[in-house]
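Undergrad: Sharing a model prediction with you, sequence too.
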Amino acid sequence: MYVDENIAYNVRHDINDLNQLKYTESLFIEIEKSNSQNIVVGVVYRPPDQNIDEFNKYIDAVLCKITGQENKLLYIMGDFNINLFNDDVHKPTGEFVDVITSYSLYPSITKPTRITRKSATLIDNFFTNNYANQTSGIILTDISDHLPIFVSTNLSVYGKDTNDVVIEIRDMSVQNIDTLKDNLRKVDWANVCENHDANTSYNKFIDKFKEVFDECIPKKVVKKSRTKNRMPRAPWITYSLLKCIRRKNKLFKKQIQKPTDANVQRYKMYRNRLNSLLRRAKQNYFSSQLNKERFNMRNTWKILNSVLRCPKKTSCQKFVSNNETYTDPPKVANKFNEFLQALVPH
């Protein structure tokens, strides 16, 4: 579960401790609100082979505590691996729905979240007792065999003004740039050129230039909405590849809506070709970065850590090379350096 750093919350260990089921995973937090009800948010994963009757008892205990005893708003989400479409033909599934609805919780998702050529099941969901003023839906994308789901609500969970980011910018318009050029031409640079000390001349030049720059292109404070910030894409994803990804998503949506053999085959061929291009682009990018920083060991390690996603503090206990295992720290370091040097062409 990811929670914005500007949201005040506590982990509900008392609720988490209710989970005594083997393999079932859960996490609950409580978002603190000073002027209204606190909000409890939970995420649950139930494996397919988990006994549903035992799971229903666990969910009943959780809901009894949050909504029955504490009377708080609740959002519980996850992969329950319980197909709600079978609630009228499968007794344990029907009992699960009865438990959920008995505490005034209702599902936000009502369409299939896992679709194959032979089946369509509703096993992922958001259950909430705050079903007013919310938008929910399913995202048609192939990042997983389960379709991503979402719920958007108008509940405010941030403090004052935290929805906006305050930044300083300069108006680099053509008019301001031309004004800067004209004013720089009018500056008397004699005291800069006549000085025989290079450092003093440089400092005088920078001070004068900044003075004119600030006058012609002043800073101004603007607010930028958090909701309009887009996640940065990976550096190896070009605009052409981005267009290809959008094209693949359209083909995926089409083969979900009309799963003919032709549509499925067209999507799979395009997806496989695109995955190959993405792997090659990523490989070429990091190869280029490593080659560019081959004489800078610090930056080389930064690149390697970003690829391997290693923790900042790690230690290599052993190194295997040519079927030989090295455990002595100096030998491990030397062998690893030899391995890195062999990666970069001289």
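TA: Cool, got the structure.
Undergrad: CA only for contacts and neighbour counts going forward, please
TA: Will do.
Undergrad: mind listing the helices for this structure?
TA: 13-16, 52-63, 91-102, 174-185, 190-193, 198-216, 239-257, 261-292, 297-308, 329-343 (DSSP state H).
Undergrad: Quick one: distance of the last one to the chain centre.
TA: For helix 329-343, the distance from its own C-alpha centre to the chain's C-alpha centre is 34 Å (CA atoms, centre = their mean, to the nearest Å).
Undergrad: Check it against this one:
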Amino acid sequence: MTSSDFLTCYLCNRSIILGQTKLNCEICGKQLHLECALIFAPSDAPLAQPYFCQACLKETRSYQKFHGAFANNFKVLNELSRCRCQNIEVSDLNIISRSMSKNCFIAFHLNTGSLQKNYDELVNLLSEFATPPHLIAISETWLGVTPNSNISLNNYDFIHKPSITIAGGVGLYVSRDLFFCQIHEYDLEHPDCEDLWINLKINLNISFIIGVIYKHPRKDIIQFTSTISNVLDRLNRDKRLFILLGDWNIDLLGQSTDLATMKYIDTHLANLSLPLITKPTRVTRTSSTLIDNIFTNAINYDLSSFVILTDISDHYPQFCTVSTSIFTRRQNQIFRRDMRNFSIDLYRSDIESSILPISNCQITCDNLNILFDSFVAIIKSSIDAHAPIKPLSRHKTRLLAKPWITKGIRVSVKRKHKMYKTHFKNGTNTQYRTYKTYSNLLAVLINKAKKMYYFNRIKQVSGDIRSTWDLIGRIVNIKKERTPLTAIKTIITDNGSRVNDPLLIANYFNDYFTSIGPNLFEKIPHIEGSFLSNLKNPIKKISFS
């Protein structure tokens, strides 16, 4: 088979092999697979003939006519993006994240309904990941310009945008292993939503535009759709890969009866912005809606998406994985001495036998340094032999992050997760009340354990003012601001000339500061005579009896 036997599908960029069923756009002549073209029609209906691609349909303003019927079919979306959305329990999270490829980018989203209130619950949930998410998007942060409590996560940088209302606000935790910068060219500038955008560098060849968006409920969908359409259009014109996460407050499960929601979905599909979440994300005992979602145009990558069934807030968390195949991540491991097999008697015996040759040597000025170095080397080798330094497991690393969470509390948390499925979702009214009572008591217990931990820590460092303030800083989120150093490119001398040479600039500064002392000395008036002439009735002799 020759290269002329292959064509390229403009949607998925995969080859169209001779003999495969393909379609041609009647206007521009673009070719694509038949299965890729199914995005423009319901799976149980034939494709419209003649066929028009989405770009040409958008040009002729007839997109709604051809594609409105598709909005009801999430199965076709999954087929096109090769993505399967799954509901998972918290107990399954560790196993699933372990099975993921190491070359996998993980993006996580949660509507916290107050980040400060549910911060501890969020940390507990994230600790269940075997591989932590690289990006954590938060909607409804309820934060002011400056958070008044510690909401930092280890190995993450945090940026946020507050809301002008009581509720709302968005934030992003970005792994410090990745390079990113905040951008503003895609800001929605919509009065009924908050949004935050970054350019995230995955590796030397791949970068994503990341957006986290929160649209306030019961606001005009038509106006918001027009705004998001303009942004998606700019992203496509710039040929940028993007991932959009957030609480959109537009129920995709109810779009079959709502024309505004249908138009909103069609706007995303017209720009090849595919929703990865197809399961309900906000479930109560009387309703089930899909208002949180993750949209992306990275359909050429292997994608997976998950909804975590947990009661961290009134919204389920969601996350997606993008297989980048060349992504590498630095592992930030914590090392500790392994004291499990340490015996003080064996250690003391080993030390005594090892330093015996040194203790019998006569110490002189010539061999003092040699003998001391030998002694230090013996102590170090003995410690390493009896208590070797080993990297902590992921499980123990997670435990260090929250030392007030005891073994008993962890057992209670797992029990609560099981009760959520049996009592909250599928139980009777009596079981529901039992679950809520247990959940509230557990929350009170965790808060008391946390307060007691910090109370004891403050007592331990009460005599050390520096350690005390470091501990207070970790509690209330005080961060040391570092002013970046900038090079001085130009100076103006006393005679008005400009100097640009870095060496000359340095010499001018050196001359200025080294001449301050002599110049001040020259300005001090010279006085003749002794200082005694300025003293009135000086005491010339002092005696003690």
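TA: Great, that's in hand. Quick caveat: nothing in here was measured; it's all calculated off a predicted structure.
Undergrad: With distance to residue 319 of the first structure added, can I get the helices of the first structure in JSON lines?
TA: JSON lines is the format used below for the helices of the first structure (distance: least, CA to CA, whole Å):
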{"stretch": "helix 13-16", "distance to residue 319 of the first structure": "40"}
{"stretch": "helix 52-63", "distance to residue 319 of the first structure": "45"}
{"stretch": "helix 91-102", "distance to residue 319 of the first structure": "51"}
{"stretch": "helix 174-185", "distance to residue 319 of the first structure": "57"}
{"stretch": "helix 190-193", "distance to residue 319 of the first structure": "59"}
{"stretch": "helix 198-216", "distance to residue 319 of the first structure": "50"}
{"stretch": "helix 239-257", "distance to residue 319 of the first structure": "37"}
{"stretch": "helix 261-292", "distance to residue 319 of the first structure": "21"}
{"stretch": "helix 297-308", "distance to residue 319 of the first structure": "16"}
{"stretch": "helix 329-343", "distance to residue 319 of the first structure": "6"}
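Undergrad: So which of these is nearest residue 155 of the first structure?
TA: For these, proximity to residue 155 of the first structure was assessed by CA to CA; helix 52-63 is nearest, at 20.8 Å.
Undergrad: That closest one vs the second structure, mean deviation?
TA: In the superposition with the second structure, the average deviation recorded for helix 52-63 of the first structure is 0.9 Å (mean CA distance after the TM-score superposition for the first structure).
Undergrad: Stretch 271-283 of the first structure now?
TA: Averaged out, stretch 271-283 of the first structure is 1.3 Å away (mean CA distance after the TM-score superposition for the first structure).
Undergrad: how distant is that stretch from the center of its chain?
TA: Centre to centre, stretch against its chain (CA atoms, centre = their mean), the figure for stretch 271-283 of the first structure is 21 Å.
Undergrad: Repeat that for stretch 373-386 of the second structure.
TA: 42 Å.
Undergrad: so what corresponds to residue 421 of the second structure in the first structure?
TA: Under the alignment (TM-score structural alignment), residue 421 of the second structure pairs with residue 253 in the first structure.
Undergrad: Run a quick neighbour tally on that match.
TA: 18 (other CA atoms under 10 Å).
Undergrad: If you drop the residues flanking it in sequence, what lies closest to it?
TA: Once flanking residues are discounted, residue 253 of the first structure sits nearest to residue 140: 5.9 Å by CA to CA, 6 or more residues apart in numbering.
Undergrad: quick revisit: is it true that the match of residue 421 of the second structure touches residue 139?
TA: No. If you go by CA atoms under 8 Å, residue 253 of the first structure and residue 139 don't touch, sitting 9.4 Å apart.
Undergrad: Give me the distance between residue 22 of the first structure and residue 125 of the first structure.
TA: Going from residue 22 of the first structure to residue 125 of the first structure by CA to CA, to the nearest Å gives 21 Å.
Undergrad: which one of those two has more residues nearby?
TA: Neighbour totals were compared for residue 22 of the first structure and residue 125, and residue 125 leads with 29 against 10 (other CA under 10 Å).
Undergrad: how close does the more buried one sit to residue 44 of the first structure?
TA: With CA to CA as the criterion, residue 125 of the first structure and residue 44 of the first structure are 10 Å apart.
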